[in-house]
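>>> got a structure for you, letters missing:
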């Protein structure tokens, strides 16, 4: 976001005041629906395609979308959130106090560690519950349902056949109960992880919608945001598609994809509604968008580097034991996502 230079900014919203641009009014209105379609397609297609029996999308396409999406999310954090936040919170419209400390970086760090602490507490609480049921929990989030030995279950001595059958049935029932409990806890962890990721993405989506509605460089920004939202939606949708949830929670990925799809259009509509007073270069707008971009950057950095990269490449047994060609395919897919999203940062 660019800023209007002033020598003595007022504490009120005067720097860059006067509202946003009012050119291309018809196209700005149409952008609500065009970006809605692009965002919905990016987020919903992986979810629906993975559940569909008639689309027959090859597994390799899903793998590409998953790793491509990881790259998109990381590039979004660095190029589309952290860099704008640094510019916004060092704007010439802000007072000298804002320039005496790197607030954008500090807020991103605060956000990152806050998410880490929340997940750490949730992990310890969940692990304690699983341990009480005698279930081992992989600290890296894989093989959640593996089981520890349980005394009599691992040292069962064959006796009376009737007692054997009753004992086996009891053990089977207990095993099913533990498996269901493990699945439920795993589902909660996945939903929390997706919520954290989507929260960071949604904050960003609202802000770019507001900016698009009032920015004078509308045409270039409009084209870039169409691709931006579709690729970012693909990154989110590919994660939603691979969630392993109980049948009663199958609606969660679809609802999350729909929420992503409508967020930027809502931001555009809101921007059109306040375009006579809202200017993205104003003092207040710079502070608000800078703070939100910083917080979102921290969320996406943590999610992208820890939840996606580390868990998918370093701590994933399938990837550790994968062939060199599969590993290379995953890395190239991820770097393609990063490169394309970083390139879009040239214009928006």
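Arrived safely. Given the structure is predicted, the values throughout are model-derived calculations rather than measurements.
>>> C-alpha from now on. contacts and neighbour counts both.
OK.
>>> quick one, longest helix in the protein?
The longest helix of the chain (DSSP state H) is helix 161-214.
>>> Show me what that one is packed up against.
Contact here means 3 or more CA pairs under 8 Å, 6 or more residues apart in numbering; DSSP states H and E; on that basis helix 161-214 packs against helix 103-132, helix 218-241, helix 251-273, helix 283-302.
>>> here comes the other one, which I'd like you to weigh against the first:
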């Protein structure tokens, strides 16, 4: 898991380095560096709205991400139950729509802006390219982290239960057969086991849930900081009012998706608290950072457009991959949904409702 964290940090740092060293002399006009002047631009009136945004988004984020963590006390929402699968499908639809309908279009708009030079920004689809690379890197981290942890786990089990010299061949063969036999799914792993062998043991499945939770949180955190920065740097009171309501709903439902993954990962209390904390504070932190940088941060400047555009593209690729591969595909191709057409239909409806609701919100945020 430490290796996976290092890889994720390396990817994030690389994107920031690329953004910092991107040529600043890429503007076509000085108008791109200027804030637009209209009746909605009021710095003194915008500040109280930003403070309200910090508090309200912090509270709704905490409610959203913590809500699934308390479902153990509600039998109907236990991870073994059908209702949990449907709610998780709804949350996965929200995360998928966030990548496709919110983050990716923003990146296209920024990297195709008239404020950037024709060459190279208008000659090559950097948004699609970076999103594709991000999805591939996410797959690599996902795969490598799982393999490394699985190998270490196998070595640990081998060291704990070595073959004794006094064992006869029949006993050894019997013990090996037990190791090869597929583990019987228990607890909330029931809905995700394929029953193909030891690779699908509860320990391996638990690892998958933990890798998914870590990678998903990274993508959400990057996106949350970016949207918070944009809101905090803006002095447009007309847009801020709509953004506050939209982002509250956005963070709450996105938090529910992440909270479900954290619940399945079965982290200890401290690890859960850390992940909840980082998700909850990233958007408010971005807003506060935007307020502090409002005098120097110009959202239409070439540097800002390139940096935020690249970050959005990488975040979109990660979120789309996670939603399709690790959340939707893992559940819909698992035995629980494959064994019930009725549950599949309900889950598909939940996905469409989640994706549709988040798509409608793209009008405001």
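Sure thing, it's come through. All values derive from a computational prediction rather than experimental measurement.
>>> orientation of the longest helix of the first structure relative to helix 103-132 in degrees?
170 degrees (axes from the mean of the first three to the mean of the last three CA atoms, to 10 degrees).
>>> still on that earlier bit, can I get the helices and strands packed on helix 161-214 of the first structure in JSON lines including mean neighbour count?
What follows is these, written out as JSON lines (neighbours: other CA atoms under 10 Å):
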{"stretch": "helix 103-132", "mean neighbour count": "16"}
{"stretch": "helix 218-241", "mean neighbour count": "22"}
{"stretch": "helix 251-273", "mean neighbour count": "21"}
{"stretch": "helix 283-302", "mean neighbour count": "25"}
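>>> And those: which comes nearest residue 62 of the first structure?
Residue 62 of the first structure lies closest to helix 218-241 among these, at 7.1 Å (CA to CA).
>>> quick one: that closest one aligns where in the second structure?
Mapped onto the second structure using TM-score structural alignment, helix 218-241 of the first structure spans residues 240-263.
>>> For that stretch, give me the average deviation versus the first structure.
With mean CA distance after the TM-score superposition for the first structure, stretch 240-263 of the second structure departs from the first structure by a mean of 1.4 Å once superposed.
>>> hmm, who's touching that stretch?
46, 49-50, 53, 56-57, 60-69, 88, 91-92, 94-95, 209-210, 212-213, 216-217, 231, 234, 272, 276, 279, 358, 361, 364-365 (CA atoms under 8 Å, 6 or more residues apart in numbering).
>>> try 7 Å
53, 56-57, 60-61, 63-69, 88, 91-92, 94-95, 209, 213, 217, 231, 272, 361, 364-365 (CA atoms under 7 Å, 6 or more residues apart in numbering).
>>> who's in contact with residue 102 of the second structure?
residue 362.
>>> Residue in the first structure paired with it?
Aligned counterpart of residue 102 of the second structure in the first structure: residue 80 (TM-score structural alignment).
>>> Tell me which residue lies nearest the centroid of the second structure.
Nearest to the mean C-alpha position of the second structure, by CA atoms, centre = their mean, lies residue 216 at 3.1 Å.
>>> counterpart of it in the first structure?
Match for residue 216 of the second structure (TM-score structural alignment): residue 197.
>>> could you list every residue that touches that match?
By CA under 7 Å, 6+ apart, the residues touching residue 197 of the first structure are 299-300, 303.
>>> If we use 6 Å, what do you get?
Residues near residue 197 of the first structure by CA atoms under 6 Å, 6 or more residues apart in numbering: none.
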